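Participant: return a 3D structure for these sequence lines:
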Amino acid sequence: MQTQMNNDAFPRENWSASVTDDQQPGVPVLTGIAVGLGALLWLGPFMGINSVLNPAKLSNIIGQNAEVNNFLALLGTLGAVTSTITTIIIGALSDLTRSRWGRRTPWIVAGSVLTAAVMIGLGMINSREQLGLFILLWCLLQTFINFVVAPLLAVIADRIAPRHRGLISSVYAAGFITGQYGGPVAGGLFLSDAHPELINVGYYAMACAMLLSGPLAAFIIKEKSSLGMPVRKMNKEIFIKYFIFPVRAARDFYLALFGKMLVAITITAFSVYQLFFLTSGMGLTSSSAGHYISLMGIATMVTALIFAPLSGPVSDKLRTRKKPVFLSAMLIAAGTLIPFFWPEPEAMIWYGVIAGIGSGIFFSVDQALNLEVLPSHENSAKDLGILNFANTGAQILGPVLGALLYGVMGNQYLPILPVLALIALGGGILVMMIRKVN
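Facilitator: Down below sits the predicted model:
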């Protein structure tokens, strides 16, 4: 993305990879709105497709049987692996981008357009003969959406002073949570037994929302040119710095990574096996279990949306990140234990309330903490991409761990909950071991 423009118009001494507290006394409201909307408009469409439209479409094509479950598992695994690899590469390329539109803008705009195009392509697949193409397009979607994810997160590191990162991370978390829980609701609007063709319309609607994500965020952010950034000639040192996992002064970075992963594993495993907690564990029918899962989801979303915007500013005010994150891990662990000690369906709703509070705190403050353990702000997108491995890794390890624990516990589901709670607490303990962040 480098151009031939005269660099004298963008003197290097005026370019910086980050902003100090003294340089930004006021709250950067517009940047906060941009990253919050950007998160909502990429995650909402993704979750609507991944959680609702893909299973519905594939059930229509393959049938509601074990084969479709195996195909969905294959998509999940390939998607997580693809996302883990590409988010690091794309983050590194974003860090190195010199353009008149800045380091992040070209990527988030291109990513929105390309991801929307792939979503339309997925919507056009309607036969078994096209399932190979479906897998290819899904991997492309996981690649192109990372054009948006890693650079958009890096905007907070680039443009937000440390004193405001808790607040802006809370705004990002609010958009993230709304997209995470609202996307499946939006996707569900396109399910109809009488009109199965509406599923395809759902893909096209999600593509339209995705198309807005990058351009809208970029328009609001108005990122400055990065042509003043020093030119990086690729050599061994630059390659190691921008494309390899950090090894110097990275102790706190990895404590944050694995602390985040352990908490995410608990959340993911509980989500994957929630139906079985209610059916095999509590004796409900699938229909009754679905009712309680909906109530639990609403409780989780509401409490998370209340506490996410509050937690970041409080963290900024108290000038602490580790303690709120540890508190969130304790709340998630406590919520996870409720159905074990009280094996009644209502316990799942209380899980939603308690774990929802914990999740709201965690999503906002942990993101601010991640920004403060980065080894270098010059390659923040790459390192944030590595930290995102905590989420993609949890998507793979959560279900696997749950299955292993199910076997160890004598083919019972509820006894795995105390182990999941201990895992979440372990994540909180790792975060408390971080040294350079309060």
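Participant: make it CA atoms for all contacts and neighbour counts henceforth
Facilitator: Fine.
Participant: which strand or helix spans the most centrally placed residue in the chain?
Facilitator: Per CA atoms, centre = their mean, the C-alpha nearest to the average position across the chain is that of Asn391, at 6.5 Å. Per DSSP states H and E: Asn391 is located in helix 389-408.
Participant: skip ahead from that helix and say which helix or strand is next.
Facilitator: In N-to-C order, the element after helix 389-408 by DSSP H and E is helix 417-432.
Participant: between the helix holding Asn391 and helix 417-432, how big is the angle?
Facilitator: 150 degrees (axes from the mean of the first three to the mean of the last three CA atoms, to 10 degrees).
Participant: return the distance of helix 389-408 from the chain's centre.
Facilitator: Relative to the centre of its chain, helix 389-408 is centred 17 Å away, using CA atoms, centre = their mean, to the nearest Å.
Participant: got the contact list for the residue nearest to Ala334 when sequence neighbours are not counted?
Facilitator: Take Ala334 and drop its neighbours on the chain: the residue closest to it by CA to CA, 6 or more residues apart in numbering is Ala421, 6.9 Å away. Taking CA atoms under 8 Å, 6 or more residues apart in numbering as the contact definition, Ala421 lies against 266, 332-334, 336-337.
Participant: likewise for Thr303?
Facilitator: Thr303 makes contact with 353, 356-357, 360 under the criterion CA under 8 Å, 6+ apart.
Participant: if we use 10 Å, what do you get?
Facilitator: Contacts for Thr303 (CA atoms under 10 Å, 6 or more residues apart in numbering) come out as 352-361.
Participant: could you give me the buried positions within the lengthiest helix in the chain?
Facilitator: Looking across the chain with DSSP state H, the single longest helix is helix 286-318. For helix 286-318, a neighbour-count test (16 or more other CA atoms under 10 Å) marks 289-290, 292-293, 295-305, 307-316 as buried.
Participant: re earlier: I figured the residue nearest to the centre of the chain hits Met261, correct?
Facilitator: Yes. Contact criterion CA atoms under 10 Å: Asn391 and Met261 qualify, at 6.3 Å.
Participant: let's compare: structure for the following, please.
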Amino acid sequence: MTADEVIQTDASPEASAPRQRGLLLLILLTNSAMLAVYMGVGSVLLPLQVAAIDPANKVAVLGVIGGVSAIFATAFNPIAGALSDRTGRRNPWILGGALASLVGLAFLGSVDTVLLVGIGWCLVQATMNVYQAAVTAIVPDRFPVARRGAASAMVGLALPVGGTAGVMIASQTADRLTTGYLVLGAVAAAAALLLSCFCRDVPRQGPPAPSVPKRERIAAFLSALSHHDFRWAFIGRALLVLGYFSVVGYQLYILDDHIVLPEGLTPPEAIALLTPVAMAAMAVSTVVGGVLSDRWDRRKIFVGVSAALAGFAMAIPVISPTWTGMLVFSALNGLGFGCFMAVDTAVVTLVLPRAEDAARDMGVLNVANAGPQIIAPFVASAIVTAFGGYTPLFVIGGVLSLLGALSVILIRGVR
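Facilitator: Next up, the predicted model:
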């Protein structure tokens, strides 16, 4: 029996069409709330807070805070996923992670030194990744293979929905950072509570897993990377995310220091205009890519082309470093990144080695999301500092995205 057959067999058969429709909405809601926190804080509130504390060194300081906090994200996501697998339940981890994040965001909004801001954002990254690990596992837990594209489309659609909401909340509270942090934390907590109330856990049947020595648990934890297709899916995701966040993580500073904005338009207001453009493009490509990949039973072509589009879009602000160029870049990059994340999630669920380790292995894959964010802030700040500008950042981001597109060719078990 293949890994795909195991996963299809284990996906909860009791999830009827009406129940799945309700679950799809809850998946959209919980993932959107999570991304509202990541985008609202990471793109607007945190850069504004850092710039207010240390304007002269804002690029380097944001790079250090972003890199160190991403280490916490990288560690906590797969660990929480493995613990969630072991308990056989998702809701306690989702709700607990969201409530702990609310506390972390409240702390973050109350501090005014670089050190405390760094500690606060590390706490938020750790707790939100506990939430994320359990939420991510719902798709392979509850949906059969034939429905993975639609379910993954909801996960992908959460980026434009949640990203737009998070940036709009953050932009509207740019002069009241504490309020912005609290509102975003409350959104995540409310979404987790709704999921816990309306999507009951389906405990895994059978005897509890036998005790395994620590060394064997660590080896098993990373065993998914020994599987050819999973490894290349991991590499492709890591490259694209690294290219994307090398640029997007510094978008506020790019608009402030690199792009000549129309008179009267501030960087937070500019982000509030750019984000809906990018997110609307993501929404379209996410839905179209997810549906068509299911209908045609083809995944790789969507993933490869969308990654290439995201890479080529990075050249636009290099050729035209203008407000118009940023608008076009946002639209095309959104189209590419949205389709990639939606269909690539479906690809990953089809190359998971073992269904019973779904959350653990999806947690390992999420290292490809969080891990590049460790590197991106350090590399981006070093490039900007060394070359005195942001143009090389776009070039590097584009090259990494194109390499991510090429890596998809090496996946064998998915068409």
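Participant: could you get me the TM-score between them?
Facilitator: Superposed pair, TM-score by TM-score structural alignment, normalised by the length of structure 2: 0.86. Supporting alignment: 407 aligned residues with a CA RMSD of 3.1 Å.
Participant: identify those among the contacts of Ala421 of structure 1 that sit within helices.
Facilitator: Among the contacts of Ala421 of structure 1, the residues falling in helices (DSSP H) are 266, 332-334, 336-337.
Participant: got a quick ChimeraX command for the buried subset of those residues?
Facilitator: This is how ChimeraX selects the buried members of those, with burial counted by 16+ other CA under 10 Å:
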select :266,332,333,334,336,337
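Participant: what about whatever residue of structure 2 lines up with the residue nearest to the centre of structure 1, distance to Gly363 of structure 2?
Facilitator: Mapped onto structure 2 by TM-score structural alignment, Asn391 of structure 1 lines up with Asn369. Going from Asn369 of structure 2 to Gly363 of structure 2 by CA to CA, to the nearest Å gives 10 Å.
Participant: same thing with Tyr390 of structure 2?
Facilitator: Distance check for Tyr390 of structure 2 against Gly363 of structure 2: by CA to CA, it reads 32 Å.
Participant: more neighbours, these two?
Facilitator: Neighbours were counted for Tyr390 of structure 2 and for Gly363 using other CA atoms under 10 Å; Gly363 has more, 29 against 24.
Participant: list the contacts of the more buried one.
Facilitator: For Gly363 of structure 2, the contact set (CA under 10 Å, 6+ apart) comprises 74-82, 129-130, 132-134, 136-137, 221, 357, 369.
Participant: try it again at 6 Å.
Facilitator: 77-78, 81, 133 (CA atoms under 6 Å, 6 or more residues apart in numbering).
Participant: ok so, going back, show me what the residue nearest to Ala334 of structure 1 aligns to in structure 2.
Facilitator: Aligned counterpart of Ala421 of structure 1 in structure 2: Gly398 (TM-score structural alignment).
Participant: gap between Leu115 of structure 2 and Ala368 of structure 2?
Facilitator: Distance, Leu115 of structure 2 to Ala368 of structure 2, using CA to CA: 27 Å.
Participant: between those two, which has more neighbouring residues?
Facilitator: Neighbours per residue (other CA under 10 Å) separate Leu115 of structure 2 from Ala368, with Ala368 holding more: 22 against 11.
Participant: surely the more buried one and Ala238 touch.
Facilitator: Yes. Contact status for Ala368 of structure 2 versus Ala238: in contact at 4.3 Å, counting by CA atoms under 6 Å.
Participant: aligned counterpart of Val305 of structure 2 in structure 1, please.
Facilitator: Per TM-score structural alignment, Val305 of structure 2 is aligned with Leu327.
Participant: mind telling me what Ser51 of structure 1 corresponds to in structure 2?
Facilitator: In structure 2, Ser51 of structure 1 lands on Ser43 (TM-score structural alignment).
Participant: now swap in Gly356 of structure 1 and tell me
Facilitator: By TM-score structural alignment, Gly356 of structure 1 lines up with Gly334.
Participant: where along the stretch 1-150 of structure 1 do the helices fall?
Facilitator: Assigned by DSSP state H, counting those that start in this stretch, the helices in the stretch 1-150 of structure 1 fall at 29-47, 54-62, 66-95, 105-123, 131-159.
Participant: now the second one, how far from the chain's geometric center?
Facilitator: The offset between the C-alpha centroid of helix 54-62 of structure 1 and the centroid of the whole chain comes to 25 Å, using CA atoms, centre = their mean.
Participant: contacts for that helix, please.
Facilitator: By CA under 6 Å, 6+ apart, the residues outside helix 54-62 of structure 1 that reach it are Ser127.
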